[in-house]
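S.K.: here is a sequence with its predicted model. Questions after.
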Amino acid sequence: MADLEKKKGEVTYEITEHIGVIAQYPNNWTKELNRISWNGTNPKFDIRDWDEKHEHMSRGITLHLEEVKILKELLTDAQLA
């Protein structure tokens, strides 16, 4: 029963596409935009900080394709200066 509980709470991930680095920090962590499959689901766009080996991560934000399209429009329309 203990093994079942452990597997229930386990989160798995696979970076299916590395899109780019948004920022790099002195501790060698990077803020990245990737497509990630969480627990075997369809990949989503994901922004979060990662260590060098992609073994540890910070909290981040995960977006579906439609949400990324809306974000792109909002950023295109925004005055970013």
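M.R.: Structure received.
S.K.: hey, let's count contacts and neighbours off CA atoms from now on
M.R.: Noted.
S.K.: the one helix or strand Glu14 maps to packs against which elements?
M.R.: Per DSSP states H and E, Glu14 falls inside strand 13-24. Contact partners of strand 13-24 among helices and strands, from 3 or more Cα pairs under 8 Å, 6 or more residues apart in numbering; DSSP states H and E: strand 30-38.
S.K.: between strand 13-24 and the next helix-or-strand element following the strand it packs on, find me the angle.
M.R.: Moving toward the C-terminus from strand 30-38, the first helix or strand encountered (DSSP H and E) is strand 44-50. Note on geometry: by axes from the mean of the first three to the mean of the last three Cα atoms, to 10 degrees, strand 44-50 and strand 13-24 are set 60 degrees apart in direction.
S.K.: okay, one more to line up with it:
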Amino acid sequence: MYWYGGWAWMAFMPLLWIALICLAVWAVVRLTHGSSGGTARRGHGWDGGEHRETPEEIIDRRYASGEIDTDTYTEMRERLAAHRPGQR
């Protein structure tokens, strides 16, 4: 009985152990570093929670990258300041 299925099981066992070890390593890394993989990506905090950019941060980023010019930047910042909640 062992002889007929034994060789197939012996060939499969190393693959099973490799898969289980990889799964365990992945789970430990995922649990210790959160869903961001241990680095703070744009739009994600260290804890894996979503960080949404404020309109001011978006304008600052676009100005810093050269996407908008100084006049547009100033105008957009003034418009945001005028429409900011709680400033009436």
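M.R.: Noted; the coordinates are in hand. None of the values given here were measured: they were computed from a predicted structure.
S.K.: give me the TM-score for this pair.
M.R.: Here the superposed chains carry a TM-score of 0.29, computed using TM-score structural alignment, normalised by the length of the first structure; 32 aligned residues with a Cα RMSD of 2.6 Å.
S.K.: now the angle between strand 30-38 and the strand holding Glu14 of the first structure, please.
M.R.: Strand 13-24 of the first structure and strand 30-38 meet at an angle of 160 degrees, taking the same axes, to 10 degrees as the criterion.
S.K.: would you mind listing the buried residues in strand 13-24 of the first structure?
M.R.: Along strand 13-24 of the first structure, no position meets the burial threshold by neighbour count (16 or more other Cα atoms under 10 Å).
S.K.: how close does Val68 of the first structure get to Lys31 of the first structure?
M.R.: From Val68 of the first structure over to Lys31 of the first structure the distance is 17 Å, taken as Cα to Cα, to the nearest Å.
S.K.: what about the two, which has more around it?
M.R.: Just comparing Val68 of the first structure and Lys31: by other Cα atoms under 10 Å the higher neighbour count belongs to Lys31, 19 against 15.
S.K.: just give me the longest helix of the second structure.
M.R.: helix 2-33 (DSSP state H).
S.K.: the first structure too?
M.R.: Using DSSP H, we find that the single longest helix of the first structure is helix 65-77.
S.K.: which helices and strands sit right next to that helix?
M.R.: Applying 3+ Cα pairs under 8 Å, 6+ apart, one finds that helix 65-77 of the first structure makes contact with strand 44-50.
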